[in-house]
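# Give me a 3D structure for the following:
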Amino acid sequence: MNKRNNPDSKWLLDAEVQYRIEEVKGRWEVSLVFIDTHDPKHILIKYINSYRSKRLAEISANAMKQTAEKDKRGTQKVNKDDYNINNN
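Predicted structure coming up:
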């Protein structure tokens, strides 16, 4: 089944988008974090790319986040107390 037509992925249209930058083996990895606004425990983390400097990673992450969260209704937000993402 085509991912674009998958009914299980419809929540992504209303998801809040955040980014995560982590240093791994001397490179800075960028991932987008999609958080379901109706169920904040439902998340999807999508690896984007790795960069040689933290600044390049931040620039890329911010651009990707802005592109991913474009919505005619405005930016979706989740109450930060509803979820806790632990990187461990």
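# Please count neighbours and contacts with C-alpha atoms only from this point.
Will do.
# quick one: the helix or strand harbouring residue 61 to chain centroid distance?
Element membership for residue 61, per DSSP states H and E: helix 54-68. Taking CA atoms, centre = their mean, to the nearest Å, the mean C-alpha location of helix 54-68 is offset from the chain mean by 11 Å.
# quick one: buried residues of it?
Within helix 54-68, the residues scored as buried using 16 or more other CA atoms under 10 Å are 54, 57, 58, 60, 61, 64, 65, 68.
# all strands in this structure, in order from the N-terminus.
For the chain, the strands defined by DSSP state E cover 16-24, 27-35, 43-51.
# Now the second one, please; I'll put the structures next to each other:
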Amino acid sequence: MTNKRNDWLIDAEVQYKVIPVKGRWEVSLIFINTKDPNQILVQTIGDYRTERLAEIYGRNMQQTAAKDPRGTQRVNKDAYDINNN
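Below is the predicted model:
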């Protein structure tokens, strides 16, 4: 049985981020709804001793998670209006 709340993940744009946490480099995948860019999911996937290893792992996991027969999904940058003030 599928969870209708998370069906958008199939079409999500996938990005990754690497941040320092307690002397290690933490890698997270960021899933962004292509139809509603305000809907995101951030999932921590691992931590590494060097930033370079974390970047390699993050890029690899991003490419794996974003595989889609229709091509890589992208968010339309004009689809949302975020005021950073």
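# What does the TM-score come to for these two?
Scored against TM-score structural alignment, normalised by the length of structure 2, the superposed chains reach a TM-score of 0.89; 82 aligned residues with a CA RMSD of 1.7 Å.
# counterpart of the helix holding residue 61 of structure 1 in structure 2, which residues?
Helix 54-68 of structure 1 lines up with residues 51-65 of structure 2 when matched by TM-score structural alignment.
# Average separation of that stretch from the aligned part of structure 1, please.
For stretch 51-65 of structure 2, the mean deviation from structure 1 after alignment is 0.4 Å (mean CA distance after the TM-score superposition for structure 1).
# what's that stretch in contact with?
Here stretch 51-65 of structure 2 makes contact (CA atoms under 8 Å, 6 or more residues apart in numbering) with 14, 15, 16, 17, 18, 25, 26, 27, 28, 29, 47, 48.
# Can you tell me the closest non-neighbouring residue to the spatially most central residue of structure 2?
Ranked by distance to the mean C-alpha position of structure 2 (CA atoms, centre = their mean), the top residue is residue 30 at 2.1 Å. Spatial nearest neighbour of residue 30 of structure 2, excluding adjacent residues (CA to CA, 6 or more residues apart in numbering): residue 42 at 4.5 Å.
# any idea how far that neighbour lies from residue 1 of structure 2?
Going from residue 42 of structure 2 to residue 1 of structure 2 by CA to CA, to the nearest Å gives 23 Å.
# The two - which one has more neighbours?
residue 42 (14 against 3; other CA atoms under 10 Å).
# ok, now which ones touch the more buried one?
With CA under 8 Å, 6+ apart, residue 42 of structure 2 has these contacts: 28, 29, 30, 31.
# Structure 1: which residue goes with the last one?
Structural correspondence for residue 31 of structure 2 with respect to structure 1 (TM-score structural alignment): residue 34.
# Its match: neighbouring residues, count only.
Neighbours of residue 34 of structure 1 (other CA under 10 Å): 24.
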